[in-house]
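Student: This is the structure alone, sequence omitted:
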């Protein structure tokens, strides 16, 4: 018998017990889901978004320019986060429509919301994960190869996607490094040929590389190339 029915002088209201039970289950699920999401958010951003590729390319650019700490890690992280948010907006909208809104209205349970919400990010990752990397982790997990990549579990898709993103980031970074490496070689050969052994070539090449990067509007070109790669 419910607490309301057991209280003397009070009549039980129709459907009150069911509403209390639904509310009692909904609130803990919301708390668990929110706390889990907040705890895993940094790992999710680094492993399931374009953040890995962007940070690798930014690191190669800073090394190629020879500026060491300019832009700072905070600036590059902020730029990477904003570009990641821009690129992931369609995926986040799908997650909101398929999982968050139905869960908010009590149409699905917490587990169903998590399963539905994992669908759009998995589709995004499979779009850029190489088949070679997917096959590697499928074989390592000792699971049978499914008929479609969409049937692969997240524990296979996520590391395969990260490997693919690392490879793509290193490829872009290597191509980005070549023109600055050419400037370093030209400056080093000139300073050596005229006998300037006391002056390190990097002292001359670094301003030249920065000037070249600014003249060609390098940040705009780099951001445009990275956005077009997705």
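Tutor: Received it, and whenever you're ready, just let me know what you need. Remember, it's a predicted structure, so these values are computed and weren't measured experimentally.
Student: going forward, measure contacts and count neighbours with C-alpha atoms only.
Tutor: Noted.
Student: Sketch out the helices for the chain, chain order is fine.
Tutor: Taking DSSP state H as the criterion, the chain carries its helices at 3-6, 16-48, 51-65, 73-95, 101-104, 110-117, 119-128, 131-140, 154-193, 201-215, 218-228.
Student: Can you give me the buried ones in the last one?
Tutor: Using 16 or more other C-alpha atoms under 10 Å as the burial criterion, the residues of helix 218-228 that qualify are 222, 226.
Student: Now do that helix: everything it contacts.
Tutor: Helix 218-228 has contacts (C-alpha atoms under 8 Å, 6 or more residues apart in numbering) with 54, 87, 213.
Student: returning to what we had before: so which of the helices of the chain is the most surrounded?
Tutor: Comparing the helices of the chain by mean neighbour count (mean count of other C-alpha atoms under 10 Å), helix 51-65 comes out on top with a mean of 21.
Student: Next up, a structure to set beside the first:
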């Protein structure tokens, strides 16, 4: 039968745990660079993108017919006498697909009337970014 020397095991465990901060301090992180040499992650753009992603479910629910379609499909499921089939995830998926199909002409009309942004126009001018940082 083999005996374990818990003193040695405890010493080596404490030694290895004590070395981990040394390896963590030695790591350096370089910012991501794009093709032109500028930084990829602009904080203002990241905040705007994250804000838009946070408001996307609100827009889906309030500005489209998603809720109406989901309610009709749920009522149809109950009318057929099935309580669990199809599951709620399937009903939500079907409602999402039907919403995209129904709203496609509206989106095309919006894009046609809004036009396109010219390459010479700046989306974020320096004045608007400075005003945003001062606010």
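Tutor: The structure has been received and is ready for your questions. In this text, all values refer to a predicted model and were calculated from it rather than measured experimentally.
Student: Let me see the TM-score of these two.
Tutor: The TM-score (TM-score structural alignment, normalised by the length of the second structure) is 0.50; 84 aligned residues with a C-alpha RMSD of 2.9 Å.
Student: From the centroid of the second structure, which residue is nearest?
Tutor: By C-alpha atoms, centre = their mean, the mean C-alpha position of the second structure lies nearest to residue 53, the distance being 5.9 Å.
Student: what residue of the first structure matches up with that residue?
Tutor: In the first structure, the residue paired with residue 53 of the second structure is residue 38, using TM-score structural alignment.
Student: cool, residue 85 of the second structure as well?
Tutor: Residue 85 of the second structure maps onto residue 70 in the first structure, by TM-score structural alignment.
Student: Quick check: closest non-adjacent residue to its match.
Tutor: residue 62 (7.2 Å; C-alpha to C-alpha, 6 or more residues apart in numbering).
Student: check contacts around the one you found.
Tutor: Counting by C-alpha under 8 Å, 6+ apart, residue 62 of the first structure has contacts 68, 69, 70, 71.
Student: In terms of distance to residue 43 of the first structure, which of those residues ranks first?
Tutor: Residue 43 of the first structure lies nearest to residue 71 out of the contacts of residue 62 of the first structure, by C-alpha to C-alpha, at 23.7 Å.
Student: out of everything not next to it in sequence, what's closest to the closest one?
Tutor: Residue 71 of the first structure sits nearest to residue 62 (C-alpha to C-alpha, 6+ apart), 7.5 Å away.
Student: Residue 66 of the second structure too?
Tutor: residue 99 (5.5 Å).
Student: gap between that neighbour and residue 83 of the second structure?
Tutor: Counting by C-alpha to C-alpha, to the nearest Å, the separation of residue 99 of the second structure from residue 83 of the second structure is 24 Å.
Student: do the same with residue 8 of the second structure
Tutor: Distance from residue 8 of the second structure to residue 83 of the second structure, by C-alpha to C-alpha: 62 Å.
Student: got it, and residue 50 of the second structure?
Tutor: In terms of C-alpha to C-alpha, residue 50 of the second structure sits 37 Å off from residue 83 of the second structure.
Student: Same check on residue 131 of the second structure?
Tutor: Taken as C-alpha to C-alpha, the span from residue 131 of the second structure to residue 83 of the second structure is 55 Å.
Student: Equivalent analysis for residue 111 of the second structure, please.
Tutor: 41 Å.
Student: Could you do residue 75 of the second structure as well?
Tutor: Separation of residue 75 of the second structure from residue 83 of the second structure (C-alpha to C-alpha): 10 Å.
Student: ditto for residue 97 of the second structure
Tutor: Distance from residue 97 of the second structure to residue 83 of the second structure, by C-alpha to C-alpha: 22 Å.
Student: now residue 22 of the second structure
Tutor: From residue 22 of the second structure across to residue 83 of the second structure, the span is 58 Å (C-alpha to C-alpha).
Student: now swap in residue 25 of the second structure and tell me
Tutor: 57 Å.
Student: Who has more neighbours out of those two?
Tutor: residue 83 (11 against 8; other C-alpha atoms under 10 Å).
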